[in-house]
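>>> Predicted model, plus sequence, below.
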Amino acid sequence: MTSNRLRPLLIPSLAAVLALAGCTSDDARAAVTPPPAPAADVAKVCAALHRELPETVAGRDRIDPEPASDLTAAWGGAAIVLRCGVPRPAKMDDPMALGAEWDGVGWMAEELRSGGVRFTSTYREAYVEVVVAQGVATEVGVLDPIVAAVKKTVPPTV
């Protein structure tokens, strides 16, 4: 993903990746390692995103992880975990990386060994990573409320 345009992705391919994500019903507080301290301007964007994030995603309540941070959020325990201000993933240099656009926000999708899926925003002032546990992401709309918050608070770079 080195060009300024997202490669088109067939929605069935993304849906297949999402369907591979399995399920978790654990509503315990997730232990999440915040990303390394981002630059001040990125931290400010992440704080704005944190305030705008929804209370519920895919029917799961927001239970922010420990340690508390404006850089992290979670829903349903570790079912859906967000980290803002992560470093640019090396996978974005891979021309075969799966990319899609959701309501004006670009995302790279990576299937994880755990069976879950990691989504990382592209072409935004801060990289936002959302890990969806196995079985949680059974439909494309699972990220809709998060995408809306990213679109509102994390400005595009292009």
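All right, it came through fine.

>>> okay, CA-based contacts and neighbour counts for the rest of this
Fine.

>>> count of residues packed around residue 58?
18 (other Cα atoms under 10 Å).

>>> What residues does it make contact with?
Neighbouring residues of residue 58 by Cα atoms under 8 Å, 6 or more residues apart in numbering: 136, 142, 143.

>>> Among the residues you listed, which one is most surrounded by other residues?
Comparing the contacts of residue 58 on neighbour count, residue 136 comes out first with 24 neighbours (neighbours: other Cα under 10 Å).

>>> try this one next to it:
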Amino acid sequence: MSFLRHRLLGPPAAFAALIITTGCSSSDDSATAAVPSPDTAVAKLCRNLDRALPQKVDGLSRHDPRPASELTAGWGSPVIILRCGVPRPAAMNDPDADGAEVDGVGWLLQKQGDGSFRFTTTLRTAYVEVTLPESRTGHGVAPLVSLAPAIKKAIPEGIAD
């Protein structure tokens, strides 16, 4: 996969956009997340990840989205959402895609139209997606640092698909 030449968060502008603090916070007690539907082997890895996930990410308490599932998790409000067993993003085929390695876990970085960021693991046997709402981007990749030990423990290195 040629994407994995890992431009460390791309040009400085991409990193600057990631660390911009918006200063707003809204209550989102009804966060929802689409539950992925991976094959049996990946679902097992995701269940192992769910058991390994920390109770706090970047100082935020775990607050899982609805519907309840071992394939999804969340922290804080607005919620940082993790989904395990997602399909491979098409952007991984783009040799110019932005990526980063955070504490031994490779990530594809995608800025969304609403100002949030979506990170998807690379070179792991299951794809794990983490979405940071725009108001949570002020701490850069700190949430990924919190999640890296659990991902390394539960999702082996390798190629998914």
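The structure has been received and is ready for your questions. The model shown is predicted, which means the values in this text are computed figures rather than measured ones.

>>> Regarding structure 1, what is its longest helix?
helix 40-52 (DSSP state H).

>>> What ranges does structure 2 have for its helices?
Chain-ordered helices for structure 2, with DSSP H as the definition, fall at 12-19, 40-52, 142-154.

>>> where's the first one relative to the chain centroid, distance-wise?
To tie it back to what came earlier, the one meant is helix 12-19 of structure 2. 17 Å (Cα atoms, centre = their mean, to the nearest Å).

>>> ok, now stretch 21-32 of structure 1?
For stretch 21-32 of structure 1, the separation from the chain centroid amounts to 15 Å (computed by Cα atoms, centre = their mean).

>>> between the contacts of residue 58 of structure 1, which is nearest residue 44 of structure 1?
residue 143 (22.3 Å; Cα to Cα).

>>> hang on, isn't that closest one packed against residue 57?
Yes: between residue 143 of structure 1 and residue 57 a contact is recorded at 7.3 Å, counting by Cα atoms under 8 Å.

>>> just to revisit the earlier point, and the helices of structure 2 as TSV, adding distance to residue 116 of structure 2?
Below are these laid out as TSV (distance: least, Cα to Cα, whole Å):
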stretch	distance to residue 116 of structure 2
helix 12-19	9
helix 40-52	23
helix 142-154	13
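
>>> quick one, which of the ones you listed is nearest to residue 29 of structure 2?
Across the helices of structure 2, residue 29 of structure 2 has its closest neighbour in helix 142-154 (19.7 Å, Cα to Cα).

>>> Could you pull out the buried residues of that closest one?
Residues 143, 144, 145, 146, 147, 148, 149, 150, 151, 152, 154 are the ones in helix 142-154 of structure 2 that count as buried (16 or more other Cα atoms under 10 Å).

>>> Narrow the contacts of residue 58 of structure 1 to the ones also in contact in structure 2, please.
Compared against structure 2 with both residues aligned by TM-score structural alignment, their matches' Cα atoms under 8 Å, the contacts of residue 58 of structure 1 retain residue 142.

>>> Can you tell me how far the nearest residue to residue 50 of structure 2 once chain neighbours are set aside is from residue 80 of structure 2?
Nearest residue to residue 50 of structure 2, sequence neighbours excluded (Cα to Cα, 6 or more residues apart in numbering): residue 70, at 5.7 Å. Distance, residue 70 of structure 2 to residue 80 of structure 2, using Cα to Cα, to the nearest Å: 16 Å.
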